[in-house]
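Colleague: only geometry, no sequence info:
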């Protein structure tokens, strides 16, 4: 009789432990699918990955015919370009071309930066838009406030004024349309007793990649300064070509 009671108690204990296990498993599953503190809840706040996961090879990104036009009298080997020193080609790459000529030394530089967001709930594309707007604001350039979904960056009162040596009128530093998601051009002239140099920087972002094109000309005649029109036109040609590559 004692053995029967003991066996019955043991069977009851096994049944109860099984019921508790099922109950606990069901409770945990319910929390996960409800999106509380489970994996499903965390996944729901994860932002989408960036539009671009790789960067193009920079020294082959500009057509040779374009390089020949922008770098007068350039030697054939000069059109190969010099890759920028970088420690992570998945995040940033660049290339530079140089050419001395009778019209002065020309220099073309391109830079690709793939932005990765480390802010929960902010996508790589939105982070790139925010970074880009801040860069423009640091130069005193205000982009279209409708561009992107990221914060607009520093308010107007914190934006730096355009320096007095920047060209006026249609060549002034300004926002551009029709290149990437947003774009701007900056134009700077530096003069010394031995000559002058003009640097035109045209930057745009496409998704989570920020592209910077710098086209410069230096002359050794103090009485002659490089003009804005040709340099801005050249930088725009390169930028439009690169923007098409990222949009395709």
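Modeller: In hand now; what should we look at? Model, not experiment: these values are computed from the prediction.
Colleague: contacts, neighbours, all on C-alpha from now
Modeller: Noted.
Colleague: beyond the longest helix belonging to the chain, next helix or strand please.
Modeller: In the chain, with assignment by DSSP state H, the single longest helix is helix 2-34. Following helix 2-34 in sequence order, the next helix or strand is helix 39-44 (DSSP states H and E).
Colleague: which helices and strands does that following helix pack with?
Modeller: The contact analysis (3 or more CA pairs under 8 Å, 6 or more residues apart in numbering; DSSP states H and E) places helix 39-44 against helix 2-34.
Colleague: in terms of secondary structure, what does the helix it packs on contact?
Modeller: Under the contact definition 3+ CA pairs under 8 Å, 6+ apart, helix 2-34 sits against helix 39-44.
Colleague: just the buried residues of the helix it packs on, please?
Modeller: Across helix 39-44, burial judged by 16 or more other CA atoms under 10 Å covers no residue at all.
Colleague: what do you get for stretch 225-234?
Modeller: Result for stretch 225-234 [16+ other CA under 10 Å]: buried residues 225, 226, 228, 231, 232, 234.
Colleague: what does that stretch contact?
Modeller: 70, 167, 171, 185, 187, 195-198, 200, 215-219 (CA atoms under 8 Å, 6 or more residues apart in numbering).
Colleague: in three-state terms, label residue 74 for me.
Modeller: Under the three-state scheme (DSSP: H, G, I helix; E, B strand; the rest coil), residue 74 adopts coil.
Colleague: ok, second structure coming up, stack it against the first:
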């Protein structure tokens, strides 16, 4: 009777394969060796894996409208002005930006566009949820004012005051109920003040202090939450001045669409310090129009 040959190496290989198969779970669910949790339990990734090229995201027609001074430049300089300058970045799949500038006799204009793709490295938190948190911090940092304050607009940077005159209070300050009789200490103070007071003389009235109307912004143009733009959006409008320089207005629109946050910043500053401040409505309309066009890129 002939015996069958026994190959130890083959038997060992079969055992190893069987052992590896049994380690994948009784239900056949594979595990993510990096995260250490089942793939089925991981939060879904964001909708966007790449970002648009920012300097090409704004079409030439929009640039001509927002940078009118560039139209007067020689052809080579005009092309350079419309091309913009890309922001330095080390990961174009995560964040990219582009800047344009316009120097004209009547003033200077600046345009900035930024795309940020948010990624969550926590397997239990989705990219969208992480993007919501990042956007929320930006909105909080903008410190948008309340829609109304006692029926009147409150300019940005002006503390709200109530009857007490202290910032952050509303309404009249509570007054103590009079007792009807002054305290002994008050009576002593009153007698001392009367004896020390000089003889009244005719005083020259001080000239009235001239105060113009408060620099308020109409309700429709104040910094605010925007609707109909991405999943969430807000607009900020800031007017600043530095020394003898002309007032500079910067309008910023930030919106989130899934796991991407888009920022559009448009600034205008007249060349003359005596010039009127840049028109808020005009800058807001142009900035919002551009933001809407950029939102369409992510909707396609």
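Modeller: That came through fine. Note that the structure is predicted; figures quoted are calculated from it, not measured.
Colleague: report the TM-score for the pair.
Modeller: Put the two chains on top of each other and the TM-score (TM-score structural alignment, normalised by the length of the first structure) is 0.76; 216 aligned residues with a CA RMSD of 3.2 Å.
Colleague: quick check on the contacts of stretch 225-234 of the first structure: which are buried?
Modeller: Buried among those (16+ other CA under 10 Å): 70, 167, 185, 187, 195-198, 200, 215-219.
Colleague: of all these, which two lie farthest apart?
Modeller: Across those, the longest distance by CA to CA is 23.5 Å; it joins 185 and 195.
Colleague: what is the most widely separated pair among the buried residues of stretch 225-234 of the first structure?
Modeller: 225 and 234 (16.9 Å).
Colleague: from the centroid of the second structure, which residue is nearest?
Modeller: Centre of the second structure computed as the mean C-alpha position; nearest residue by CA atoms, centre = their mean is residue 138, 4.1 Å away.
Colleague: can you pull out the helices in the second structure?
Modeller: 8-22, 54-57, 60-66, 75-83, 127-142, 184-196, 280-299.
Colleague: unless I'm mixing things up, residue 291 of the second structure is touching residue 253, no?
Modeller: Yes: with contacts counted by CA atoms under 8 Å, residue 291 of the second structure reaches residue 253, the gap being 7.0 Å.
Colleague: identify the contacts common to those two.
Modeller: Residues within reach of residue 291 of the second structure and of residue 253 at once, by CA under 8 Å, 6+ apart, are residue 264.
Colleague: can you give me the strands in the stretch 151-300 of the second structure?
Modeller: With DSSP state E, counting those that start in this stretch, the ranges of strands along the stretch 151-300 of the second structure come out as 224-226, 232-240, 248-257, 260-270.
Colleague: could you dump those strands into a markdown table and include distance to residue 143 of the second structure?
Modeller: Below are those laid out as a markdown table (distance: least, CA to CA, whole Å):
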| stretch | distance to residue 143 of the second structure |
| --- | --- |
| strand 224-226 | 10 |
| strand 232-240 | 9 |
| strand 248-257 | 13 |
| strand 260-270 | 16 |
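Colleague: on that earlier part again, looking at the contacts of stretch 225-234 of the first structure, spot the one nearest residue 76 of the first structure.
Modeller: residue 70 (13.4 Å).
Colleague: corresponding residue for the closest one in the second structure?
Modeller: With TM-score structural alignment defining the correspondence, residue 70 of the first structure maps onto residue 66 in the second structure.
Colleague: contacting residues for its match?
Modeller: 109, 111, 286.
Colleague: residue 204 of the first structure -> the second structure?
Modeller: With TM-score structural alignment as the criterion, residue 204 of the first structure matches residue 255.
Colleague: shouldn't that match be in contact with residue 228?
Modeller: No: between residue 255 of the second structure and residue 228 there is no contact under CA under 8 Å: 10.1 Å.
Colleague: what about the counterpart of residue 116 of the first structure in the second structure, neighbour count?
Modeller: When the second structure is aligned by TM-score structural alignment, residue 116 of the first structure is paired with residue 119. Neighbour count of residue 119 of the second structure, defined by other CA atoms under 10 Å: 20.
Colleague: just checking, residue 119 of the second structure touches residue 127?
Modeller: Yes: if you go by CA under 8 Å, residue 119 of the second structure and residue 127 touch, sitting 5.1 Å apart.
Colleague: overlap in contacts of the two?
Modeller: 46, 259.
Colleague: for burial, what's the neighbour tally of the residue opposite residue 133 of the second structure in the first structure once aligned?
Modeller: Per TM-score structural alignment, the equivalent position to residue 133 of the second structure in the first structure is residue 130. Residues contacting residue 130 of the first structure under the criterion other CA under 10 Å number 18.
Colleague: same question, residue 23 of the second structure
Modeller: Counted with other CA under 10 Å, the neighbours of residue 23 of the second structure add up to 10.
Colleague: residue 31 of the second structure versus that one, what's the distance?
Modeller: Plainly put, residue 23 of the second structure is 10 Å away from residue 31 of the second structure if you go by CA to CA, to the nearest Å.
Colleague: next: residue 132 of the second structure.
Modeller: In this structure, residue 132 of the second structure and residue 31 of the second structure are 28 Å apart, going by CA to CA.
Colleague: please identify which of the two sits among more neighbours.
Modeller: For the pair residue 132 of the second structure and residue 31, the greater number of neighbours falls to residue 132 (20 against 15), based on other CA under 10 Å.
Colleague: which ones are touching the more buried one?
Modeller: Counted by CA under 8 Å, 6+ apart, residue 132 of the second structure has contacts 256, 259.
Colleague: go on, residue 11 of the second structure?
Modeller: Going by CA under 8 Å, 6+ apart, residue 11 of the second structure touches no other residue.
Colleague: residue 297 of the second structure maps to what in the first structure?
Modeller: Match for residue 297 of the second structure (TM-score structural alignment): residue 245.
Colleague: now that match: how far from residue 33 of the first structure?
Modeller: From residue 245 of the first structure to residue 33 of the first structure the distance is 41 Å (CA to CA).
Colleague: kindly report the same for residue 212 of the first structure.
Modeller: 45 Å.
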